[in-house]
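Predicted structure and sequence below. I'll ask about it afterward.
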Amino acid sequence: MMDTLLSLRVFAEVAEQKNFSAVAERLGLSPAMTSKHVKHVEARVGSRLLNRNSRNVSLTEAGAQYLQTVRPLLDGLFEAEAQLTTDTLSPRGTLKVSMPVWMSNPTFAKILTAYHQQNPHVTFDIDLSGRKINMVEEGIDLALRVAFKLDEGLIARKLGEVTFQLVAAPAFLDSFGRPETSADLNNAPLLAYSQVAADGRVKFGGAHGLDVKFKSVLVSGNESILYQAAMAGMGFAMVPSWSVRNDINEGRLEVVLPKVDWPKLQLQAIYSDRSYLPAKTRSFLDFLAGPEGFSAVLK
């Protein structure tokens, strides 16, 4: 007789890893038995949960819905068992986080390091692709975003306000000239983030502010290439101030019109709507929102 609880665990692992062999090895099962466990779950629910062939494994629509239901139950069971055997429940396991490319910088690396020093049993698996993700299907525990359409079944927790600045390389400004008013920026070359200002139009100054119509000379959804192009002197770039703080302090980039009230966006942590959050997710969320997290850098 099949162990249904084990079958559920096998299904969840295969759904997230998208690999039968890897899950079999991790759980100490044969590939054939791993497949039987998944078939057992599918037979119980009366629906196909996984599409699989010789190369790929993916969730069906029913499988994605089922995974969203059973994963928090399995996580809760694991931590309930751990609570019976330890005096304190410590965060542990792999935390899968998706975040924008611009957060790949020394400041955020220090935040990760500080958290890991306090929680050494948590390891990070970080996605920096900047693409649209399906959190449930891809097994993402947490997504950090400043612009995010909240899908059903997800929750957003505000972590702080990100202040943006217009920057450019000194050599570029020596050639172009240093703008004194917003009018000096009309038709100026912009390195544009495709999800915010692909057409080159940037609003600033709050409700009674103005629009600047730049000329987009590079458009990308990857902030890294925009940053590199700004450093190389290709044009102006609108970036989170804390992500280029060192470059500004060391003279590699200059702030343009520093007194202007440039756009501000809320940085949010996005996670699945569940009654029970694993300790690894909850503790990292609390850390990011605490005095050692973003409150120390989002200025």
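Yes, it's here.

rest of the way, CA atoms for contacts and neighbours
Will do.

Can you classify Asp199 by secondary structure?
When classified by DSSP: H, G, I helix; E, B strand; the rest coil, Asp199 comes out as coil.

element containing the nearest residue to it once chain neighbours are set aside, please.
In space, and not counting its chain neighbours, Asp199 is closest to Ser216: 6.6 Å by C-alpha to C-alpha, 6 or more residues apart in numbering. Using DSSP states H and E, Ser216 maps to strand 215-220.

coming back round to it: run through the residues that contact the residue nearest to Asp199.
Contacts for Ser216 (C-alpha atoms under 8 Å, 6 or more residues apart in numbering) come out as Pro189, Leu190, Leu191, Ala192, Ala198, Asp199, Gly200.

what about the first one, distance to Thr181?
The spacing between Pro189 and Thr181, counted by C-alpha to C-alpha, to the nearest Å, is 16 Å.

more neighbours, those two?
Pro189 (19 against 10; other C-alpha atoms under 10 Å).

pretty sure that one is touching Val219, no?
No - counting by C-alpha atoms under 8 Å, Pro189 stays clear of Val219, with 11.0 Å between them.

Any figure for the gap between the residue nearest to Asp199 and Ala192?
According to C-alpha to C-alpha, Ser216 and Ala192 sit 6 Å apart.

Against that first model, consider the following:
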Amino acid sequence: MQNVPDLEAWAIFTRVAETGSFAKAAAVLGISQPTASKAIARLEQRVGTMLLYRTTRQLSLTPTGEALREQALALLAHAELFESEASAHALEPQGLVRMNAPMSFGLKYLAPLLPIFFDRYPNVDIDLALSDQLVDIVSCGFDLAIRVADLGDSSLRARQLCSVRRPLVASPAYLDKHGRPTHPSELEGHTAFIYTNQSTPEYWRFHRTSTGEEYSAPVHGRIRTNNAEAFLPALLAGHGLALQPEFLVWDALQRGELEQVMCDWRIADINVNLITPPGMLRTARVTALIDFLVEHLAHAPWAMPAVEQETIHPAAAAYD
């Protein structure tokens, strides 16, 4: 294989020629004097001739060194220009971002934001994969994922966008007919819709904020599903009640189509997280998308403030 040019040694040579001293060149470059001296010796061995005359008092260029000095300076200038242009190119958000998100959250909140993002970043493309299945973002090649879940320990990087309440809701018609429960013990007589993408879907664990009381309520229902949005038609039609992430029912609650009950009892809030593969460097396009999503989602009307900025976590099943 053809030898790779020793660009580092040529850069050191130009500084030695410029300063007339190994010590001064080393100080300018932030290296040791022996390192500078060895680089010149290495370069002379490669070109097969001396580039510098060395005496105890001074250094001077040989005729060959003098002839190569200008070319070496031009080479260094081109290299510095290349790095400068490459850095500017890297800072310009452009290229493809592969992103994974839960189905309902993606359709309801991400898709409407894409036109705004494209107007701001016309050179960035999005490959958005919507799925309620847990995916390994590293092996699947995703740059970024949204997880609506609590996260455990892992090497993946996570940034919490916000926290989300999960109120117990039903239609006014259902509640007028079957009564408005005030304690979790009363849920046994109600029709519940059961979200299955959790460890114990048939038990709802409540916490009473005013007293600190805990209560685990067994529930029975006519609908079981891993996508909470599937409950909405039956909820609105008055066929039962459900625990729903507030981002799914916010509009219906504001319009009075759904009503929250047992307001002094809560189950644990969930977090909306942005997760990325391990490593400290991100491309400009991924950073731009993350900042954009924080800007538009962290302050949504249903969003509660995030309690942390960025930590190391794993992917977890999305609540959707």
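Looks like it arrived, so ask away. What you see is a predicted model; the values in this text were computed from it and never measured.

Touching both of Ser216 and Ala192 of structure 1, which residues are there?
Ala198, Asp199, Gly200.

Around Asp143 of structure 2, how many other residues sit close by?
Residues contacting Asp143 of structure 2 under the criterion other C-alpha under 10 Å number 20.

and it, what pairs with it in structure 1?
Following TM-score structural alignment, the counterpart assigned to Asp143 of structure 2 within structure 1 is Asp141.

contacting residues for that match?
Asp141 of structure 1 touches Leu95, Lys96, Val97, Met135, Tyr271, Ser272, Thr281, counting by C-alpha under 8 Å, 6+ apart.

Among those residues, which are located in strands?
Leu95, Lys96, Val97, Tyr271, Ser272 (DSSP state E).

could you give me the residues in structure 2 that the longest strand along structure 1 aligns onto?
Longest among the strand segments of structure 1 by residue count, using DSSP E, is strand 154-168. Aligned by TM-score structural alignment, strand 154-168 of structure 1 corresponds to residues 156-170 of structure 2.

What is the end-to-end distance of the matching stretch?
Its first and final residues considered, stretch 156-170 of structure 2 spans 37 Å by C-alpha to C-alpha.

now structure 2: which of the contacts of Ser216 of structure 1 match?
On the basis of both residues aligned by TM-score structural alignment, their matches' C-alpha atoms under 8 Å, what survives of those in structure 2 is Pro189, Leu190, Leu191, Ala192.

Return the members of those classed as buried.
Using 16 or more other C-alpha atoms under 10 Å as the burial test, these include Pro189, Leu190, Leu191, Ala192 as buried.

Quick check: the aligned residue for the first one in structure 2?
What it means is Pro189 of structure 1. Alignment note (TM-score structural alignment): Pro189 of structure 1 maps to Thr191 of structure 2.

Hmm, Leu241 and that match touching each other?
Yes - with contact defined as C-alpha under 8 Å, Thr191 of structure 2 reaches Leu241; the gap is 6.4 Å.

re the thing from before, with structure 2 superposed, average distance for the strand holding Ser216 of structure 1?
Comparison of strand 215-220 of structure 1 with structure 2 after fitting gives an average deviation of 2.0 Å (mean C-alpha distance after the TM-score superposition for structure 1).

Next, count neighbours for the aligned partner of Met99 of structure 2 in structure 1.
Taking TM-score structural alignment, Met99 of structure 2 has Val97 as its aligned residue in structure 1. Applying other C-alpha under 10 Å, we find 21 residues neighbouring Val97 of structure 1.

list the contacts for Val97 of structure 1?
The contact partners of Val97 of structure 1, by C-alpha under 8 Å, 6+ apart, come to Phe124, Asp125, Ile126, Asp127, Ile140, Asp141, Leu142, Ala143, Leu144.

Inside strands: which ones of those?
Counted as lying in strands by DSSP E, out of the contacts of Val97 of structure 1, are Phe124, Asp125, Ile126, Asp127, Leu142, Ala143, Leu144.

Under the alignment, what does the third one map to in structure 2?
The reference is to Ile126 of structure 1. By TM-score structural alignment, Ile126 of structure 1 lines up with Leu128 in structure 2.
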